[in-house]
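>>> have a look; sequence and predicted model below, questions after that.
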Amino acid sequence: MAEHVILFAGPMGAGKSTAIRSLSEIEVVATEAGNSDRESVDKPTTTVALDYGEITLGDDEKVRLYGIPGQRRFDFMWEILKDRAVGMVLLINNDSPDPLLQLREFLDYFADLYSRGGIVVAVTRSDIARTPKLAEYSAAIAAHTPDMIIPVFSVDARNTEQMRTTLITLILNVETRAAIIGAETLKND
């Protein structure tokens, strides 16, 4: 059985824990604590170490879903989990004060994940804030990291089908890139 480790990253309140809960076939392991930064995001709890879930795609692919804390003060967990991952779903909440800045910051921090696997951007809360539009996210990616081709989706993290489409797109991206790299390696040998 093929296995993939996928990271769910993004700022606090973007929907990482919710996305994993909507996808996981097992009970999600969560490390929630009281949110001491209610000025930034008004929610009662926040992830302080990780969220963990699993989903099986088809008959032979298990995907391990790891959600990382959104706050930089827990970035030691980012490093620990990033090393195992082959891809990342980057969730950005459209109603944050500067979602395009957050997008660029996360892409910079996790650029190595793109080079060894893939990244998909999932924009949440577009029903609350209509801008920026998806085209603006794509333009920001192209301007900031022109060597990266990253799909951008508008999602409701509670919607299993939307999150499944996002995840499958990422897995296909990772597998396609791995096949291309493998073919190039064989050709050069």
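That came in fine, so what should we check first? Since the structure is predicted, the reported quantities are computational estimates derived from the model, not experimental observations.

>>> can we go C-alpha only for contacts and neighbour counts from here?
Will do.

>>> show me where this protein has strands.
For the chain, applying DSSP state E gives strands covering 2-9, 29-34, 45-57, 61-67, 87-93, 118-124, 152-154.

>>> contact partners of stretch 21-34?
Contact with stretch 21-34 is made by 17, 20, 44-56, 65, 157-160, 163-164, as judged by CA atoms under 8 Å, 6 or more residues apart in numbering.

>>> ok, and here's another one to check against it:
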Amino acid sequence: MASIYKLVFAGPVGAGKTTAIQSLSDIEVVRTEANASDDVKTLKKTTTVAMDYGLMKLASGDQVRLYGTPGQKRFDFMWDILTENALGLVLMLRGNSPDPVADLRTYVTEFRDFIDRTSLVVGITHSDQGGWQTRQMVSRELVAMGLPPTAMDTDARSRAHMATLVKALIYGIDPFNNAEE
């Protein structure tokens, strides 16, 4: 019997969540995009307002459902819904953000209960513009927050990059977390 797994992608607007899911998905991605109507329109024309959904079909017959959260705080009601029964969180950050460490703190704080029950990996996009120092700063901050420094530069457009990120997340899952006493 094939198993079905669920992963969640979160992060600020423009970090590459939708693109990452498109890179990994073996089906046409279901997207809930709307025209950006606030300061987001300076970053991009449209934004996710509910979720993105894709599906990876593994050689074993297992499936991994991929859910992308909206990046804007005003849609945070979707965050709890989408993380329910998920294995872990892929946090996408923009390396060229004015303050990627502040972005990290914001999303780790918002998702902390979920992260503590599951696993976290951080993918840093636009790292060519942010420099290698961004990954170093993010990794140090993860350690300061009591989390493994699992952060890597990634290209959300690359299936291979995103598969490596997902593998890192899965390798970080503690099989004894939430085990019966």
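Cool, the structure landed. All values reported here derive from a predicted model rather than from experimental measurement.

>>> can you give me the TM-score here?
Here the superposed chains carry a TM-score of 0.92, computed using TM-score structural alignment, normalised by the length of the second structure; 180 aligned residues with a CA RMSD of 1.8 Å.

>>> go through the strands of the first structure and name the closest to Arg177 of the first structure.
strand 118-124 (8.1 Å; CA to CA).

>>> tell me which other helices or strands that closest one touches.
Judged by 3 or more CA pairs under 8 Å, 6 or more residues apart in numbering; DSSP states H and E, the packing partners of strand 118-124 of the first structure are strand 87-93, strand 152-154, helix 160-188.

>>> need the winner for burial among the ones you listed.
With neighbours taken as mean count of other CA atoms under 10 Å, these reach their highest mean count in strand 87-93, at a mean of 27.

>>> quick one, that strand and helix 160-188 angle?
Strand 87-93 of the first structure runs at 140 degrees relative to helix 160-188, counting by axes from the mean of the first three to the mean of the last three CA atoms, to 10 degrees.

>>> distance from strand 87-93 of the first structure to the second structure after superposition?
With mean CA distance after the TM-score superposition for the first structure, strand 87-93 of the first structure departs from the second structure by a mean of 0.3 Å once superposed.

>>> packing partners of that strand?
Using 3+ CA pairs under 8 Å, 6+ apart: strand 87-93 of the first structure touches strand 2-9, helix 99-109, helix 111-116, strand 118-124, helix 160-188.

>>> now that strand, how far from the centre of its chain.
Distance of strand 87-93 of the first structure from the chain centroid (CA atoms, centre = their mean, to the nearest Å) equals 3 Å.

>>> contact partners of that strand?
5-11, 13-16, 99, 102-103, 106, 113-114, 116-126, 166-167, 170-171, 174.

>>> about what we covered before: for Ala179 of the first structure, find the nearest of the strands of the first structure.
Nearest to Ala179 of the first structure, of all those, is strand 118-124, at 13.0 Å by CA to CA.

>>> and the closest one, how far from the second structure on average?
Counting by mean CA distance after the TM-score superposition for the first structure, strand 118-124 of the first structure comes out at 0.4 Å.

>>> quick one, that strand and helix 160-188 angle?
Taking the same axes, to 10 degrees, strand 118-124 of the first structure and helix 160-188 form an angle of 160 degrees between their directions.

>>> how far off helix 99-109 does strand 118-124 of the first structure point, in degrees?
Using the same axes, to 10 degrees, the inter-axis angle of strand 118-124 of the first structure relative to helix 99-109 is 160 degrees.

>>> just the residues contacting strand 118-124 of the first structure, thanks.
With contact meaning CA under 8 Å, 6+ apart, strand 118-124 of the first structure is reached by 14-15, 86-94, 113, 134, 150-157, 166, 169-170, 173-174.

>>> pretty sure Thr69 of the second structure sits against Pro12.
No: in this structure Thr69 of the second structure lies outside contact range of Pro12 using CA atoms under 8 Å: 9.5 Å.

>>> the more surrounded of the two?
Ranked by neighbour count (other CA atoms under 10 Å), Thr69 of the second structure and Pro12 place Thr69 first, with 28 against 22.

>>> for the more buried one, give me its contacts.
8-11, 17, 48, 50-52, 78-79, 82 are the contacts of Thr69 of the second structure under CA under 8 Å, 6+ apart.

>>> 7 Å - rerun?
Residues in contact with Thr69 of the second structure (CA atoms under 7 Å, 6 or more residues apart in numbering) are 9-10, 50-52, 78-79.
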